[in-house]
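Asker: Pasted the sequence and its predicted model underneath.
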Amino acid sequence: MSDSNTTDFTNPSTFILLGIPGLEAAYGWLAIPACIMYIIVLLGNLSILFIVKFEPSLHEPMYYFLCMLAVTDLVLSTSTLPKMLSIFWFNSREITFTACLTQLFFVHCFSVMESGIFMAMAYDRYVAICHPLRHSTILRNTVVAKIGLAAVLRAAMLSLPYPFLVRQWPYCRTNIIPHTHCEHLAVVKLACADIRISNYYGLFELFSGKGLDLLFIVMSYIQILRAIFRLPTKETRLKAFGTCGSHLCAILAFYFPGFFSSFTQRFGQNLALDFPGLIGNVYLLVPPMLSPIIYGVRTKQIRKRLLRLFSHKLT
C-alpha cells in the first residue's frame, strides 16, 4: 500500500479510500452508529420483503413497489457500508481499480433506480386517488413488472458510462480518494486531464434521472392535491392524504440529501474537508434506514402484521 501524493500511472492498480478527512481520530466511534444503521437497514428492509411475501392482503401494486424499494436499499447500502466499516475499524483503505469501478457503478445505478421507484410509487398514488375505480385495471401485475423492469434498464443505461469515463482518464497525480467509497466525481478529480466531459455527464445524469423523476412526482402530487381538495368531507380528505404520507416522507429523506450531496461535490470547494464526506455517507445511510421505518410506522397493514409477528414470537 502506498499513500504517496504523486504517482506515475495511467490506470492505477489500486485506490486508497481516505475515509472522512479530519475525523480520523473518531473513526472508532463513527463505526458504532454506522454499524447500527446498517443493521437497521438489513432488518427493516428484509422484514418488509418477508411481510409482503407472506401476507396475501399486501399483494397490491403499492407494496410491490415497496419491495422493489427495499431490494434497492439493501443493494445500495451493502455496496458501500462494509467497506466503510472496514476503514473505520481495521484501517483497510485499499480498493482495487476494478472494485472501485464496480462500486461506483452500483452506487449510481441503484440511486437512479430508487428514484425511478419513487416516481412509480407517486404514479400509483395518483391512480389510486384520482382514478380509484380504474386502479386495478390500470396497474395490473404485468404493468407493475414492466415499470420495475423499465426502472432497472434506465438506471443501468444512465450509469453504464461512468466506469468507461473513469477508465479513459490518465491518473498521474494521486490515488487517494477523500471518501469512504468510490464516487464518480471524487475519482475523476484525481485525473491529470480535462474532465469536463465527466462533469457534464454527471449533471446530465442527475437532471435526466432524479431531476425528471422529481418533476413527475411534483406533477403527480399537484393532481393528487386537487383531487383531495375536491372531496366532500374533511375526514375523507385526511384519509386520502394519509395514504400519501409515507411516500412523501420517504421522498424528502431521499432527494434532499441526494441533491445536496451532488451539489456539494461540484460546488463546495470552500467547505470543510469532512463535510462532503459526511453528506455523502448520510445520503447512502439514512434513506435506506428510514424507508422501512417510515412505511412500518405509517402503513397500517404493515404495522399490524409486524405487531402480530412479534407478539407471536414472544408467546
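Answerer: Structure's in. What do you need?
Asker: C-alpha from now on. contacts and neighbour counts both.
Answerer: Will do.
Asker: so Phe254 sits right up against Tyr283, yeah?
Answerer: Yes: with contact defined as CA atoms under 8 Å, Phe254 reaches Tyr283; the gap is 7.2 Å.
Asker: how far out from the middle of the chain is stretch 50-68?
Answerer: Distance of stretch 50-68 from its chain centroid, counting by CA atoms, centre = their mean, to the nearest Å, is 20 Å.
Asker: What are the buried residues along that stretch?
Answerer: By 16 or more other CA atoms under 10 Å, the buried positions in stretch 50-68 come out as 51-52, 60-68.
Asker: and that stretch, how far apart are its ends?
Answerer: End-to-end distance of stretch 50-68: 13 Å, with CA to CA, to the nearest Å as the criterion.
Asker: residue ranges of the helices in this protein, please?
Answerer: In the chain, the helices defined using DSSP state H lie at 27-54, 61-78, 81-90, 97-130, 135-138, 141-159, 161-168, 184-188, 196-205, 212-229, 234-267, 274-298, 300-314.
Asker: Take the ones you listed and write them to TSV, including distance to Asn175.
Answerer: Shown next, in TSV, are those (distance: least, CA to CA, whole Å):
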stretch	distance to Asn175
helix 27-54	21
helix 61-78	24
helix 81-90	16
helix 97-130	10
helix 135-138	51
helix 141-159	23
helix 161-168	13
helix 184-188	9
helix 196-205	18
helix 212-229	34
helix 234-267	18
helix 274-298	17
helix 300-314	46
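Asker: hang on, the earlier thing: of all the buried residues of stretch 50-68, which two lie farthest apart?
Answerer: Ile51 and Pro61 (14.6 Å; CA to CA).
Asker: Apart from its chain neighbours, what residue comes closest to Arg305?
Answerer: Ranked by CA to CA, 6 or more residues apart in numbering and with sequence neighbours excluded, the top spatial neighbour of Arg305 is Ile51, at 7.0 Å.
Asker: this is the comparison structure:
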Amino acid sequence: MLEGNHSTVTEFVLTGFPGLPPQYHGLVSAILFIVYFVTLMGNATILFLFATDRSLHKPVYYLILNLCACDVLFSTTTLPKIISKYWFQSGSISFTACFVQMYFVHYLGTVNSCILFLMALDRYVAICHPLRYSHILKNSTILILSVTAWVVSKAGALMMVIRAYPLPYCASNIINHCFCDHIGITTLACTDRTSYSFPAFVNAMVMLLGPLAFICFSYCCIIITVLKIANLQGRLKTLSTCSAQLIIILLYYIPRCFVYLASNIGITFSSDVRIVIIMLYSLLPPMINPVIYCLRAKDMRESLLRQLNRRTIPQVSY
C-alpha cells in the first residue's frame, strides 16, 4: 500500500551473510546452532555452580552471574532468527518484532558494558584497597549496582526505538545483517537520518568508551600496585586474580573499538567482512566466557571439579 511517495513496510528481511553461497547455508546454520547450544550449556553450568555452591556467593561471582544472564539473553535474542533463516529459509521478521529485537540488542550490549565496568571496579578495590574491600563491595552493594546497571541501560535503547519506530520507511525492507540493529533499520528510512543517527552514535560512544576509560584507569592503578610488590611470586599471584576478567574485557572491547575506529578513519569493509566481524565479537565471548571462568577463576574451577567428582560413578570391583 502506498502512502504518498512512500510504501508501508510491514516486515523486514535479514540477509544474514550476503555473499554466502546457498550450498553453505546448512553448514552455517549448524555452526550457529552449535554456538547457541554451547553458549546456553556453558552459562547454565555457571548458573548451576553458583546455585549449588555457597562458597561462590561473593561479589565477583555475583557480577559473573549477571554477565552470564546477559550473554544468554543476547544470544537468545539474536541467534534463533538467523538460524531459522539458513535452516528453514525464514529470513523475514515482522516490523514490530524487528524493533523489539533492536531494543534488546542495544539494551543488552549496554548492560554488558556496565557489568564489565563493575567487574573492573571489583578488581580495582580488591587489589588497590584490599583492607577496605569487604566494607566497600558487599554482596548487597553489588546487588544494588547490578540492578542499577540493568535499569539505567534501558534509557538509551528505548530512546533509539522511540525515535526510529515512527520514521517513514521506503520500499526496500532488506537489512544487510544477521539481526536488527539501529543502523540497519534507520538506513532504510525515507528521510535524512543524521538527526537520528548522531544521538544514537553519541549514546553508543558514551556507553562503550565511558566504561572503557574507567577500565583502563583501574588496570593502570592495578599494574602500579602490583609493581610495588617486592616478591615476584606475589606479583604473579595478584595478577592471576584479574586475568580472567581482563581476557573477557579484551574480547569485548578490542573488536568493537576496531570497527568503530575503522569506520571513522575511512577504512571500509565489504558487507560480508563487516557482518562476520560483528558476529564474532557479539557471539564468541558469550560462548567462551564460561570456559574462561572455569579455567582461570580458582573458586569456580574448584567448584566445577567438586561437582564432577560427586557425579563420578565409582568402579565396583568383583
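Answerer: Nice, thanks for sending it over. Since this is a predicted model, take the numbers as computed values, not measurements.
Asker: Give me the TM-score for this pair.
Answerer: After superposition, the two chains reach a TM-score of 0.93 (TM-score structural alignment, normalised by the length of the first structure), with 309 aligned residues with a CA RMSD of 1.9 Å.
Asker: The helices of the first structure: which one's closest to Thr14 of the first structure?
Answerer: Ranking the helices of the first structure by their distance to Thr14 of the first structure (criterion: CA to CA) puts helix 97-130 first, at 4.9 Å.
Asker: how far apart are that closest one and its match in the second structure?
Answerer: Between helix 97-130 of the first structure and the aligned residues of the second structure, the post-superposition mean distance stands at 0.5 Å (mean CA distance after the TM-score superposition for the first structure).
Asker: Over which residues of the second structure does that helix lie when aligned?
Answerer: Under TM-score structural alignment, helix 97-130 of the first structure corresponds to residues 95-128 of the second structure.
Asker: Report the separation between the aligned residue in the second structure for Thr14 of the first structure and Ile174 of the second structure.
Answerer: Aligned counterpart of Thr14 of the first structure in the second structure: Glu11 (TM-score structural alignment). Distance, Glu11 of the second structure to Ile174 of the second structure, using CA to CA: 9 Å.
Asker: next one: Met279 of the second structure
Answerer: Plainly put, Met279 of the second structure is 18 Å away from Ile174 of the second structure if you go by CA to CA.
Asker: For Lys210 of the first structure, which non-adjacent residue is closest in space?
Answerer: The nearest residue in space to Lys210 of the first structure (CA to CA, 6+ apart) is Ser115, at 5.8 Å.
Asker: OK, contacts around the one you found?
Answerer: Counting by CA atoms under 8 Å, 6 or more residues apart in numbering, Ser115 of the first structure touches 209-210, 213-214.
Asker: go on, Asn11 of the first structure?
Answerer: Asn11 of the first structure is in contact with 97, 167, 169-171, counting by CA under 8 Å, 6+ apart.
Asker: Quick check: it vs Tyr295 of the first structure, distance?
Answerer: 44 Å.
Asker: which residues touch stretch 18-26 of the first structure?
Answerer: 84, 87-88, 93, 176-181, 273-274, 277-278.
Asker: Now flag whichever of these is closest to Leu309 of the first structure.
Answerer: The nearest one, if we look at the contacts of stretch 18-26 of the first structure relative to Leu309 of the first structure and count by CA to CA, is Met84, at 32.7 Å.
Asker: which residues does the closest one contact?
Answerer: With contact set as CA under 8 Å, 6+ apart, Met84 of the first structure has these partners: 19, 180-181.
Asker: Tell me the one of the residues you listed nearest Cys109 of the first structure?
Answerer: Nearest to Cys109 of the first structure among the contacts of Met84 of the first structure, counting by CA to CA, is His181 at 14.5 Å.
Asker: residue contacts, that closest one?
Answerer: Residues near His181 of the first structure by CA under 8 Å, 6+ apart: 17, 19, 80, 83-84, 100, 103-104.
Asker: Check the alignment and tell me where Ser198 of the first structure lands in the second structure.
Answerer: Using TM-score structural alignment, Ser198 of the first structure sits opposite Tyr196 in the second structure.
Asker: Kindly check the end-to-end length of stretch 159-172 of the second structure for me.
Answerer: Using CA to CA, one end of stretch 159-172 of the second structure lies 24 Å from the other.
Asker: Neighbours of the equivalent of Ile215 of the second structure over in the first structure, how many?
Answerer: In the first structure, the residue matched to Ile215 of the second structure (TM-score structural alignment) is Ile217. Applying other CA atoms under 10 Å, we find 22 residues neighbouring Ile217 of the first structure.
Asker: what residues are up against Ile217 of the first structure?
Answerer: 118-119, 122-123.
Asker: TSV for those, including distance to Ala191 of the first structure?
Answerer: Shown next, in TSV, are the contacts of Ile217 of the first structure (distance: CA to CA, whole Å):
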residue	distance to Ala191 of the first structure
Phe118	34
Met119	35
Ala122	40
Tyr123	41
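Asker: Which member of those is positioned nearest Cys109 of the first structure?
Answerer: Among the contacts of Ile217 of the first structure, and counting by CA to CA, the member closest to Cys109 of the first structure is Phe118, at 14.5 Å.
Asker: What is the neighbour count of that closest one?
Answerer: Phe118 of the first structure has 26 neighbouring residues, counting by other CA under 10 Å.
Asker: residues contacting it?
Answerer: 69, 213, 217, 247, 251.
Asker: where's Met287 of the second structure relative to Val259 of the second structure, distance?
Answerer: Using CA to CA, Met287 of the second structure is found at 21 Å from Val259 of the second structure.
Asker: residue contacts, the counterpart of Thr77 of the second structure in the first structure?
Answerer: Using TM-score structural alignment as the criterion, Thr77 of the second structure maps onto Ser79 of the first structure. Residues in contact with Ser79 of the first structure (CA under 8 Å, 6+ apart) are 103, 106-107.
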